[in-house]
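Asks: Here's my sequence, what's the structure:
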Amino acid sequence: MPHDLEGIERSIAAQMPRAVEELSRLVAIPSVAFPGHPEEPVLAAAAATEELLRGAGLPHVRQIPVEGSFPAVFAEAPAPPGAPTVLLYAHYDVQPAGDPALWRTPAFEPTLIDGRLYGRGAADDKSGIMAHVLALRSFEGRFPVGVKVIIEGQEEYAGERLEAFVEKNPDLLRADAIIVADVGNPSVGDAAVTTSLRGLAAFTVEVRALKESVHSGSFGGAAPDALAALIRMLASLHDEKGDVRVPGLPRGVFPGAGPSEEEFRETAQVEDGVSLVGSGSLADRLWASYSITVTGLDVPTVNGAINAVQSVARARVTVRVPPAGDPGRAAADVTDFLRQAAPWGVQVTVTDQVLGSGYLADSGGRARAALDRAMERAFGRAPRDIGAGGSIPLVSTLARQFPAAEILLFGAEDEAASIHAPNERLDLEELRRAATAEALFLAEFGSL
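Replies: The predicted structure is shown next:
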């Protein structure tokens, strides 16, 4: 077991070739836990995760059933006398690959290019699993703290399944500090701790105007078009600047610096000549304010379209909610606004609503102080506080269930990793630094 910080750093650096091979095998498993996708790869990823945790020196590893979901993988090692316990979280399921034509390399054929591993889930969030494994292996089974690990199997598909499990089994996951490795830095090497998460409200809105679609030549100009109605409704959600127009969803203020416009444009790959939307600072827009995105449409495709006035059209709408906001109230405000904006008396139905709470960290205690020192050594700079526009509903559940525990969000992802998008990739040096920071934190937190 390394008894010094340099020993930890050497151990993790020496493990990296093996870790890249293991991560590649894990990424090759298409563990998409969305309905309609095969279950076998998801279960295979659970088994592979279980094997990795056993190999990390944890004496107790098992899969545990989660009602309505895929199994979680749980592992633990008892705390040395007087030492605190740390809970480590990640998830083994991934987003669907999407259109294969948009990938430069096949989504589930992990490919190493210029120090980056490409493949769906390489960053989100199989990098989190490997960061935990690398950190734990550096102690060779003699951990300075009590360790608990929970690796979820259905985080990407919206729903609060593990959250309900945590509420029913609080003693299983109780800890003094919790590391959530499902986030990352603004850019590679720019050390940061995520202290703010937006919540989520998502739903499907359906507009129906006719009993069935009719010929546009014979009926167009008088028959109400469901698709045209839906387009008008969705367009009404934002003003000409791109700010949200829905009453009750005000802009917020983030107490810290966000990316520059140049950095954001490059990371988001905004086309030349296309302006950003909204007003206020980017930190305010991305981390502290409401945003509304149309994430899917059920309409006729251009290829094979016929000349018809559409009887029905559907859209999936996602609302990101500031940490202090109420996702249920936000969903009601947006759906009420859409109904009021519906033209021509079309019928509007809202279904498949999913809600998730946001999170705002406290100022920090001894765990955060230990993490700051660990990250400064691993990254060569002290970490700064950032927000995340995405949602991890489990975090707010953990905060409610374990109010005395410090929750620390950091990891190996970065804003240019293309998570949830084609060509997802992980910078392997970022993985090494994140794992090193985690191991250094465990060593110091156990000695406080």
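Asks: alpha carbons only for contacts and neighbour counts from here, please
Replies: Will do.
Asks: On the three-state scheme, the closest residue to residue 234 other than its chain neighbours is what?
Replies: Once its chain neighbours are removed from consideration, residue 234 has its nearest residue in residue 338; the separation is 7.3 Å (C-alpha to C-alpha, 6 or more residues apart in numbering). Applying DSSP: H, G, I helix; E, B strand; the rest coil to residue 338 yields a three-state assignment of helix.
Asks: Run through the residues that contact residue 338.
Replies: For residue 338, the contacting residues are 233, 234, 236, 237, taking C-alpha atoms under 8 Å, 6 or more residues apart in numbering as the criterion.
Asks: wait, which of those is closest to residue 447?
Replies: Comparing the contacts of residue 338 against residue 447 with C-alpha to C-alpha picks out residue 237 as the nearest, at 52.7 Å.
Asks: which non-adjacent residue is nearest the closest one?
Replies: With C-alpha to C-alpha, 6+ apart, the residue lying closest to residue 237 is residue 245, at 5.4 Å.
Asks: From residue 313, how far off is residue 227?
Replies: For residue 227, the distance to residue 313 (C-alpha to C-alpha, to the nearest Å) stands at 5 Å.
Asks: The two: which has the busier surroundings?
Replies: Neighbour totals were compared for residue 227 and residue 313, and residue 227 leads with 24 against 21 (other C-alpha atoms under 10 Å).
Asks: Moving C-terminal from the helix or strand hosting residue 203, which element do we reach first?
Replies: Secondary structure assigned from DSSP states H and E places residue 203 in strand 199-208. Remark: after strand 199-208, the chain's next helix or strand is strand 214-215, criterion DSSP H and E.
Asks: Name the residues that touch that following strand?
Replies: With contacts defined as C-alpha under 8 Å, 6+ apart, strand 214-215 is touched by 307, 308, 309, 310, 311.
Asks: Narrow these to those in strands?
Replies: Among the contacts of strand 214-215, the residues falling in strands (DSSP state E) are 308, 309.
Asks: hmm, which two among the contacts of strand 214-215 are most spread apart?
Replies: The most widely separated members of these are 307 and 311, with 12.5 Å between them, by C-alpha to C-alpha.
Asks: if you count what's nearby, which of those two comes out ahead?
Replies: Set side by side, residue 307 and residue 311 give different neighbour counts by other C-alpha under 10 Å, the larger being at residue 311 (18 against 12).
Asks: and this one, so I can compare the two:
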Amino acid sequence: MVDVAALRERTEAVLPSVTDDLIKLVAIPSISAQPEHADDVMAAANAIVSHLKALDCDRVKIVQAGGQPAVIAHFDVDPGKPTVCLYAHMDVQPTGDLAHWSSEPFKADRRGDRLFGRGTADDKAGVAAHLAALRAFGGKPPVNVTVLIEGEEEMGSPTLGRILAENADELKADLYVVADCGNWGIGEPAFTTSLRGVVDCTVELRTLSHAIHSGEFGGVVPDALTTLCRLLATLHDADGNVAVEGLVSSEDTDVEQTPESVRQDSAVLDSVQLIGSGPVASRTWLKPAISVIGLDTTPIATSSNTLIPSASARISVRIAPGDTGANALACLRKHLEENVDWGAQLVFTDGEAAEPTRTRLDPEVIDKANWAWHEAFGIDPMQIGTGGSIGMIAEFQEMFPQASVLATAVSDPDCRMHGIDESLYLPDWEAVCLAEALLLAALGE
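Replies: Predicted structure coming up:
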């Protein structure tokens, strides 16, 4: 039997040092999508390598496959024991407008039970949770442990597939613990079992070879931006449901979300209606969603009374489990080409892609995980879906089809990951550190 009390004591003993290291890691602006921060992503990788070497790991290295770095480390215990791969990512989203932050994003600020800063919840807390579990065992876990810390998840993991292929023997495991998902609520742990995928594209409309006078030609010649707005409006019906035909969609969920909880967690304005139809959970987990996430056109500050010759939009599609990125892009392109008005020229350019997935879990693994998280939180974890995308889970399952994947959480609905004033709820993160240590102990029996 696992000595829960002793392992709880050992985990609590290492939490102060792990929290300090988390704060130092947050101070590194490892924004993978911005080339000027490439050295910072590498600095984060080097910091993690130092922490792992301090635990006397057997092997550790930094690898790259044409993109950002990843850290791979091994704690070799016994070939007869299971191998668990602990995954998290060290890169973070851009900060947005710094003036809107209530404290410096790369200077972690503790306020009560929350630690504010970019990457506190997504996903440097995941890195720190793995470190806490390993430190609780003094660097000698009861199972073989591989650590994989990625540096480009926030970009859609564009080179992770090559890293997996080039290091397949080193990364093969019986269980992958992915510490990059969300809990159901404060004090309410969850395992994520389904994830939407994501694809995006850029669509450019052209109506003129150059800008012309809006007084002389307006009312006869269409401008590109108005034409683009009409096209984008066709992506949804009047209720906000996605109107692109051919995308996979389902309402089959046993978990219920309420509109009130969505309003509270999303901070949607009081006057704004929620969109779509069917159960709320299915709308965010099992149905596609389309958003216009960027526009290239004439800025208001430099605009004049001319007809704009070309305009572009970046369109993001969250795709449901059971669909594929290739199908989603094909359906979107077909819809746009069939719905463009007035004979405007359309240029369609593919962007990033991450496949949707449903995780595979061995019954024995889920039993032990349920036990570990119950011991740490005091209640059973829920099995939920998420509307977000972690493309590497699908890549893990494709590369290692016999392995189990346990998608665990360090974030909560109030953490504002990717947004202004991102934060980590420390009591739940501390419980995750204990739960992960308990899981390793249970798997080692």
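Asks: Would you pull the TM-score for this pair?
Replies: Once superposed, the chains reach a TM-score of 0.96 (TM-score structural alignment, normalised by the length of the second structure), with 445 aligned residues with a C-alpha RMSD of 1.7 Å.
Asks: hmm, back to that, quick one: map the residue nearest to residue 234 of the first structure onto the second structure.
Replies: Pairing criterion TM-score structural alignment: the partner of residue 338 of the first structure within the second structure is identified as residue 336.
Asks: now do residue 214 of the first structure
Replies: Under the alignment by TM-score structural alignment, residue 214 of the first structure pairs with residue 212 in the second structure.
Asks: Count residues in the vicinity of its match, would you?
Replies: What residue 212 of the second structure shows, counting by other C-alpha under 10 Å, is a neighbour count of 17.
Asks: Distance of it relative to residue 295 of the second structure?
Replies: Shown here: residue 212 of the second structure relative to residue 295 of the second structure, a distance of 21 Å by C-alpha to C-alpha.
Asks: Now which residue in the second structure aligns to the residue nearest to residue 237 of the first structure?
Replies: Alignment of residue 245 of the first structure against the second structure is given by TM-score structural alignment, with residue 243 as its counterpart.
Asks: Residue 98 of the first structure too?
Replies: When the second structure is aligned by TM-score structural alignment, residue 98 of the first structure is paired with residue 96.
Asks: nearest residue to its match other than its sequence neighbours?
Replies: Sequence neighbours aside, residue 420 is the residue nearest to residue 96 of the second structure in space, at 7.2 Å (criterion: C-alpha to C-alpha, 6+ apart).
Asks: returning to that earlier point: I'd like the distance between the match of residue 338 of the first structure and residue 296 of the second structure.
Replies: In this structure, residue 336 of the second structure and residue 296 of the second structure are 17 Å apart, going by C-alpha to C-alpha.
Asks: wait, what's in contact with residue 11 of the second structure?
Replies: By C-alpha under 8 Å, 6+ apart, the contact set of residue 11 of the second structure is 132, 133, 135, 136, 433, 434, 437.
Asks: still on that earlier bit, same for the strand holding residue 203 of the first structure, what does it pack against?
Replies: Using 3 or more C-alpha pairs under 8 Å, 6 or more residues apart in numbering; DSSP states H and E as the contact definition, the elements that strand 199-208 of the first structure packs against are helix 226-235, strand 312-321, helix 327-341, strand 347-356.
Asks: In which helix or strand does the corresponding residue of the first structure for residue 154 of the second structure reside?
Replies: The alignment partner of residue 154 of the second structure in the first structure, by TM-score structural alignment, is residue 156. Following DSSP H and E, there is no helix or strand that holds residue 156 of the first structure.
Asks: Cross-check the contact I'm expecting between residue 156 of the first structure and residue 31.
Replies: No. Look at residue 156 of the first structure against residue 31 with C-alpha atoms under 8 Å: they stay out of range, at 10.5 Å.
Asks: More neighbours: these two, which one.
Replies: Neighbour count, other C-alpha under 10 Å: between residue 156 of the first structure and residue 31, residue 31 has more, with 28 against 20.
Asks: Not counting its neighbours along the chain, what's nearest the more buried one?
Replies: Spatially, and ignoring its direct neighbours in sequence, residue 31 of the first structure is nearest to residue 42 (4.1 Å; C-alpha to C-alpha, 6+ apart).
Asks: Work out for me the element that neighbour sits within.
Replies: Taking DSSP H and E as the criterion, residue 42 of the first structure maps to helix 40-54.
Asks: The very next helix or strand once past that helix aligns to what range in the second structure?
Replies: Counting by DSSP H and E, the next helix or strand C-terminal to helix 40-54 of the first structure is strand 60-64. The alignment of strand 60-64 of the first structure onto the second structure (TM-score structural alignment) spans residues 59-63.
Asks: average offset between the matching stretch and the first structure?
Replies: On superposition with the first structure, the average gap between stretch 59-63 of the second structure and its aligned counterparts reaches 1.5 Å (mean C-alpha distance after the TM-score superposition for the first structure).
Asks: Tell me the buried residues in that stretch?
Replies: Buried residues in stretch 59-63 of the second structure, counting neighbours by 16 or more other C-alpha atoms under 10 Å, are found at 60, 62, 63.
Asks: likewise stretch 342-349 of the second structure?
Replies: Using 16+ other C-alpha under 10 Å as the test for burial, stretch 342-349 of the second structure gives 344, 346.
Asks: For that stretch, which outside residues touch it?
Replies: In this structure, residues lying in contact with stretch 342-349 of the second structure by C-alpha under 8 Å, 6+ apart are 201-207, 222, 224, 227, 333, 337, 340.
Asks: hmm, which two among those are most spread apart?
Replies: Checking the contacts of stretch 342-349 of the second structure with C-alpha to C-alpha, the most distant pair is 201 and 222, at 23.6 Å.
Asks: measure the counterpart of the residue nearest to residue 96 of the second structure in the first structure to residue 389 of the first structure for me?
Replies: Aligning on TM-score structural alignment places residue 420 of the second structure opposite residue 422 in the first structure. Per C-alpha to C-alpha, residue 422 of the first structure is found 19 Å from residue 389 of the first structure.
Asks: Residue 277 of the first structure too?
Replies: When C-alpha to C-alpha is the yardstick, residue 277 of the first structure and residue 389 of the first structure sit 15 Å from each other.
Asks: Looking only at neighbour counts, state which of those two leads.
Replies: For residue 277 of the first structure versus residue 389, neighbours defined as other C-alpha under 10 Å are more numerous around residue 389 (24 against 14).
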